[in-house]
Every structure is written in C-alpha cells, then in structure tokens.
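K.L.:
Sharing a model prediction with you, sequence too.
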Amino acid sequence: MIRTIQDLLNERVAIGKIVNTHGLKGEVKFFPYTNSEEIVKNLSSVVLYNSEKKAFYNLTVESVRRMNKLFLIRFKSIDTIEAAERIKGCEVFIKYEELPKLSEDEYYFYEILDCDVFYESGENVGKVVDIIETGSNDVLVVRKKKKETLIPMTKDCIVEIDKGAKKIIAKEMEWI
C-alpha cells in the first residue's frame, strides 16, 4: 500500500496529469507525458497524487478516448463534476511493469533523468536534468554546478548508456 510519495515513486511512474473536468458526469481531461497512445489507452488501475493536498487516490479506469492532444478518462467511482473537480491537478501513476518493453536502444525519460554523464576521458560532465525533444533526436541537458552542457542523443555522441548504474558515457565533441 502506498503511504508516502517515496513509496509511490519506488513503485510507479507518472504518465500524465488531470488538467480539467469534462462535462457533468465525472469525465476528466488528461494530458499525457508520454507520446505512446498505447500506454494511455490500456490504463486500468492507477494511483493519482495531488501534491498540494498530499493526497493519494486509487482508481479504476472505466474508459479512455482521445480528444485532440488530450484524452478523456472516466473513472469508475467518479460520476459527478464535483467528484472530478477534486482530482483536477493530480498526476496519474502506473506500475513500472505496465510500461511496454523497449528495445535495447530505446529508453524512457525517467531512466535517463538524474544519470551521471562522463566523457570517455573520465571527466564528470554532470547530471541529466532535462531532455529536449527536437524531432530528429533527443538532447540531454546536463548540469554541473551552474554550467549546462547540451549533448545530442545520437550514436555519434553517446558511447554507452548504463540505465541500471544511472551512468552515461559521451564523446567529447569539439564544436566549430
């Protein structure tokens, strides 16, 4: 049973946020953090967390449908706009095991964030604090103290990713 935010983060991953209500019968608008429609469409049992109220809600998903860039979700025990209003702003968490398996060269952002990054020489570049999606490839935002380094996630720049050890080895690029 989840009692603290640490329990939640150890067992589950955030996949999106409830941003508003929709209609009068308890449906909510859901903004996904993932670009995988499969993850959202297959939701069944979720934990919602409201960081302002420090409240957890264990809910069962009744239906999911797409609405432009958002999804509309109906939960079994939420059937009025007032009930839906109470979960507005909550992040939605699923178990890590419920994420689709990836090939070896693919990753989820949570696996890369907070990784230590080193150049091949052994120099510590810093920690991954953000990932920018550019369309052609992702770019790591690596921070050490107040210095930020941007490293493209390409085969030319990344030598090795050890997700288990939270460590990335990158080539030191000489920019012209």
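P.N.:
All right, it came through fine.
K.L.:
going forward, measure contacts and count neighbours with C-alpha atoms only.
P.N.:
Will do.
K.L.:
Please work out which residues outside the lengthiest strand in the chain touch it.
P.N.:
Ranked by residue count and defined by DSSP state E, the top strand of the chain is strand 55-67. The contact list for strand 55-67, computed with Cα atoms under 8 Å, 6 or more residues apart in numbering, reads 40-41, 43-50, 71-77.
K.L.:
Buried subset of the residues you listed as a PyMOL selection?
P.N.:
In PyMOL syntax, the buried subset of those is picked out as below (16 or more other Cα atoms under 10 Å):
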select buried, resi 40+43+46+47+48+49+50+71+72+73+74+75
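K.L.:
which ones among the contacts of strand 55-67 are found in helices?
P.N.:
Per DSSP state H, helices hold the following members of the contacts of strand 55-67: 40, 41.
K.L.:
What's the local residue count around residue 93?
P.N.:
By other Cα atoms under 10 Å, 22 other residues sit near residue 93.
K.L.:
Kindly report the same for the one 10 residues further on.
P.N.:
By other Cα under 10 Å, 7 other residues sit near residue 103.
K.L.:
one more structure, for comparison:
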Amino acid sequence: MAKPADDLVFVAAIAGAHGVRGECKVKSFTGEPEAAFGYGPFLDGTGKVLFTPKRWRVAKDAFVVAFKEPMTREQAQSARGTKLYVPREALPELEDDEFYHSDLLGLKVQSLDGSPMGRIKAIHDFGGGDLLEIVDTPDRKGAWMIPFTAEQVPHVSITDRLVTIAPLEEVEGDKERDEASGE
C-alpha cells in the first residue's frame, strides 16, 4: 500500500551501476550515512517498494549496494538518479532542536521583524556545518546562504512551515569596499 508523500523521508539516491553484477553506487543523505540501509526497503516518492538492501560496503564517495531484487548492470545504470525514501516512522525520534532536511525544504523564511526573506531551497554541508540556501528573497537576485545555527536561525516551525532568521550583519570591510566601488 502506498504511503502519502508526507510520511516519506528522502534518505539516499542511486548514483549509478558498480561492476557487472547489478550492484549500485548509492549516496546516503542520513546523519550517519550507513544507517540509511537499516531503515527497511527503499521506497519511491509514492511509497511503492523499489529496492531492499541486502549488503553494502563503503566505497570512495558512496556505498556499493547489492539489493535483494535481481538487477542487471544495465538496470542498475538506468536507475541512476532514483531517489530513495523510507517511511518517517522507520527513522529515529528527533530531539526538540533537530529536523530532517526534507522537512525544511520549501519552508518560508522571515527576518526577526517578520519581513519576508524567501524560502529554503536546499541544505548544504561543505564541511563546516549545515547552510540553508535561500531563494526568492525580495530585492535580492539569486540564492544566498546562512549558517543553520541557533544564533542565525533562532526559530523553526515545521507546523507553520516558517523559519525565522537573524541575517549576518554586513562585514565592515565588505561595506567599505562596496562604498568605494560605488555599489
């Protein structure tokens, strides 16, 4: 039976085929990357079972996974880009100040004074902690990022689908350089 999309959490994606035996390279997006394979079968976005992990091993930048479902190399390669979901109830309980990235995507963003600041497009971690990528900010072209810290993001309401931010103040050197260049 298919589950409503709200009950599913995106945890991994197939990055392509590995070898000739139908194994896949899988990129995990869970806090503990190997944990993605212990949450049960992977589902598609509608809740239909796609693949059940049988064994996996760490590879250079992903995992090499053999699934219980038989797969040829060609089938594994054609599955590239497939998003893998699990039911929300299969995941561990979160602390009050923890959030699944998939729950944050699309949330409206406002400043401390309630001014609209756009919406969350993505969450990135380049090694220094999570960054929220914000788009559709009034009077601003393109995307920008803010650290996902309690200081910079003091309030998150999944229920209200709203995030309140305290944007970083402009760095003095940047402001002086902008004024000197006439920007």
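P.N.:
The structure has been received and is ready for your questions. Since this is a predicted model, take the numbers as computed values, not measurements.
K.L.:
TM-score them against each other, please.
P.N.:
The TM-score (TM-score structural alignment, normalised by the length of structure 1) is 0.77; 167 aligned residues with a Cα RMSD of 2.7 Å.
K.L.:
before we move on, back to that, list the buried residues for the longest strand of structure 1?
P.N.:
Neighbour-count burial for strand 55-67 of structure 1, counted by 16+ other Cα under 10 Å, picks out 56, 59, 60, 61, 64.
K.L.:
residues near residue 11 of structure 2, how many?
P.N.:
Using other Cα under 10 Å as the criterion, residue 11 of structure 2 is surrounded by 24 other residues.
K.L.:
Residue 82 is in contact with that one, correct?
P.N.:
No - in this structure, residue 11 of structure 2 is not within contact of residue 82 by Cα atoms under 8 Å, at 11.2 Å.
K.L.:
which neighbours do these two share?
P.N.:
Counting by Cα under 8 Å, 6+ apart, residue 11 of structure 2 and residue 82 have no shared contacts at all.
K.L.:
for structure 1, what spans make up the helices?
P.N.:
Under DSSP H, structure 1 gives helices at 5-11, 37-41, 81-87, 109-112.
K.L.:
give me the stretch of structure 2 that the shortest one matches.
P.N.:
This means helix 109-112 of structure 1. Mapping helix 109-112 of structure 1 onto structure 2 (TM-score structural alignment) gives residues 101-104.
K.L.:
buried set for the matching stretch?
P.N.:
101, 104.
K.L.:
Next: stretch 156-174 of structure 1.
P.N.:
Buried, per 16+ other Cα under 10 Å, within stretch 156-174 of structure 1: 158, 161, 166, 167, 168, 169, 170, 171.
K.L.:
Skipping adjacent residues, who's closest to the second one in space?
P.N.:
Going back to what we said before, that points to residue 161 of structure 1. Spatially, and ignoring its direct neighbours in sequence, residue 161 of structure 1 is nearest to residue 168 (4.6 Å; Cα to Cα, 6 or more residues apart in numbering).
K.L.:
on that earlier part again, include distance to residue 136 of structure 1 when you put the buried residues of stretch 156-174 of structure 1 into JSON lines, please.
P.N.:
Output for the buried residues of stretch 156-174 of structure 1, formatted as JSON lines (distance: Cα to Cα, whole Å):
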{"residue": "158", "distance to residue 136 of structure 1": "15"}
{"residue": "161", "distance to residue 136 of structure 1": "19"}
{"residue": "166", "distance to residue 136 of structure 1": "24"}
{"residue": "167", "distance to residue 136 of structure 1": "23"}
{"residue": "168", "distance to residue 136 of structure 1": "20"}
{"residue": "169", "distance to residue 136 of structure 1": "21"}
{"residue": "170", "distance to residue 136 of structure 1": "19"}
{"residue": "171", "distance to residue 136 of structure 1": "19"}
